[in-house]
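Participant: Sequence and predicted structure, then a few things I'm wondering about:
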Amino acid sequence: MRLVEMEAARQDWKGMLCGCGGSAEHLARDLLRLAGEGTDAESARRGLDLPELCRNVAAQGLWLLYGEVMANRSLVGAGTAFEILTVVEPDRARLHRVRELAADWLPVCCRTGLCDDDLWALDR
C-alpha cells in the first residue's frame, strides 16, 4: 500500500485533465481507495482482483490515453500513457501503429517495446 501511495504522490494530478472535464486530482483518491479495497484479507476472500479492476477502469479512458500520447505535451506524459496502453489496449495492431506514429517523442522503452505487457495479452 505504501508503494501505491508513494507512486500516486509523484504525479501532478491537478495538472492532468480528466475525462470528467475537470482536473484528475480525484483519481489519486480513487486509486488509493481501490488499493485499500484490493489488499485487505476480506476483499481477497470476496475474490476482488485489483489488477483486473484497475485495467477495467483504465480501459474506460482508452481514448484519453491515446490523446495524451499523440498530444506530445511531455515525454513523461506520453510515455506514462503509452505504458498504460500496453496493459489495457486489446487491439495490439492499433497500439503498434501509434508506437510508430509517436516514436519521435516516446521514451526509449516505449519505442522499443520494452514496456509492453505481452504477458497480460497472453492471459486474455
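Facilitator: That came through, no problem.
Participant: CA only for contacts and neighbour counts going forward, please
Facilitator: Fine.
Participant: Go ahead and flag the most central residue of this structure.
Facilitator: The centre of the chain sits closest to Ile84, judged by Cα atoms, centre = their mean, with a distance of 3.2 Å.
Participant: How about the helix or strand hosting His96, which residues are buried there?
Facilitator: Using DSSP states H and E, the secondary-structure element containing His96 is helix 92-101. If you call a residue buried by 16 or more other Cα atoms under 10 Å, then helix 92-101 has these buried ones: Leu95, Arg99.
Participant: for stretch 34-51, same thing?
Facilitator: Ala35, Glu37, Gly38, Leu48, Leu50.
Participant: One more to weigh against that first structure:
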Amino acid sequence: MTIEVEARMRLIDVEIDRYDWSTFECGCGKTAAHLADDLRLLAEAQSREGARALRIDDHALIQSFPQEPAVPVAAVLMAALSGDLAVGARVVCLDLLLRLVDTDDEDSAETCQSIARQGLWGLYRDLWSNTHPDLVIYAYLVLRVIETDEERLRTYRDSGRIQLPDHLAD
C-alpha cells in the first residue's frame, strides 16, 4: 500500500470515526450505522459501477432532500477526494457531493458547501486534470455552486485547457 493510499485511508477513517453514525436516521429508514463501512468501500471502489452499486446517494438523500447523514457524508467525501481514488469512484464522489451542496434544504446545502470549500483546491485539481470528461464536468459543477470567486472559476474555465460541453461554457 502506498503512502498516499495509507494517508487517504487514515483521513477517511478519522473523518468517519468523528461521527456516531447510529444516531442518524438513514434514507433507507434504518440507522446510518452501515454508512461507515459503505463509505470506506466507496473509497476503495475501482470502477464507477462498483461505486454506484453501494447506493450511498439513497442513504444521504431522498430525491433532492438531504437526510440526517448528509452533512457527515459530505465531510467524508471531501476526505476521500483528498486522496488517490480510482477515476470511477472519484466521479461518483463528486456526483454525490454536487447533490449535497445543491439541495432543496438551504441549511444543509450551506453546511455542505462550507465543507466542500475547505477542499477547494482539490476540486480545482480535478477540474484541471482533464483525466476523464465526467470528472472535469462534476468538479466544474461543484465549483459553480461553492466558488465565491466567480472570476477565478471563469479564468480556469476559459484557459483553453479544460474541456467542457458547450452548454457549460457559459
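Facilitator: Alright, I've got the coordinates. What you see is a predicted model; the values in this text were computed from it and never measured.
Participant: Tell me the counterpart of the residue nearest to the centre of the first structure in the second structure.
Facilitator: Taking TM-score structural alignment, Ile84 of the first structure has Val142 as its aligned residue in the second structure.
Participant: Contact partners for the closest residue to its match other than its chain neighbours?
Facilitator: In space, not counting the residues next to it along the chain, Val142 of the second structure is nearest to Leu98; the distance is 5.1 Å by Cα to Cα, 6 or more residues apart in numbering. Contacts here follow Cα atoms under 8 Å, 6 or more residues apart in numbering; on that basis Leu98 of the second structure touches Tyr138, Leu141, Val142.
Participant: returning to that earlier point: check contacts around the match of Ile84 of the first structure.
Facilitator: Contacts here follow Cα under 8 Å, 6+ apart; on that basis Val142 of the second structure touches Leu94, Leu97, Leu98, Val101, Leu123.
Participant: Near the fourth one, how many other residues are there?
Facilitator: Taking other Cα atoms under 10 Å as the neighbour definition, Val101 of the second structure ends up with a count of 27.
Participant: picking up where we left off before, can you give me the distance of the match of Ile84 of the first structure to Thr131 of the second structure?
Facilitator: Computed as Cα to Cα, to the nearest Å, the Val142 of the second structure to Thr131 of the second structure distance reads 17 Å.
Participant: For Glu110 of the second structure, give its distance to Asp134 of the second structure.
Facilitator: Using Cα to Cα, one gets 24 Å for the distance from Glu110 of the second structure to Asp134 of the second structure.
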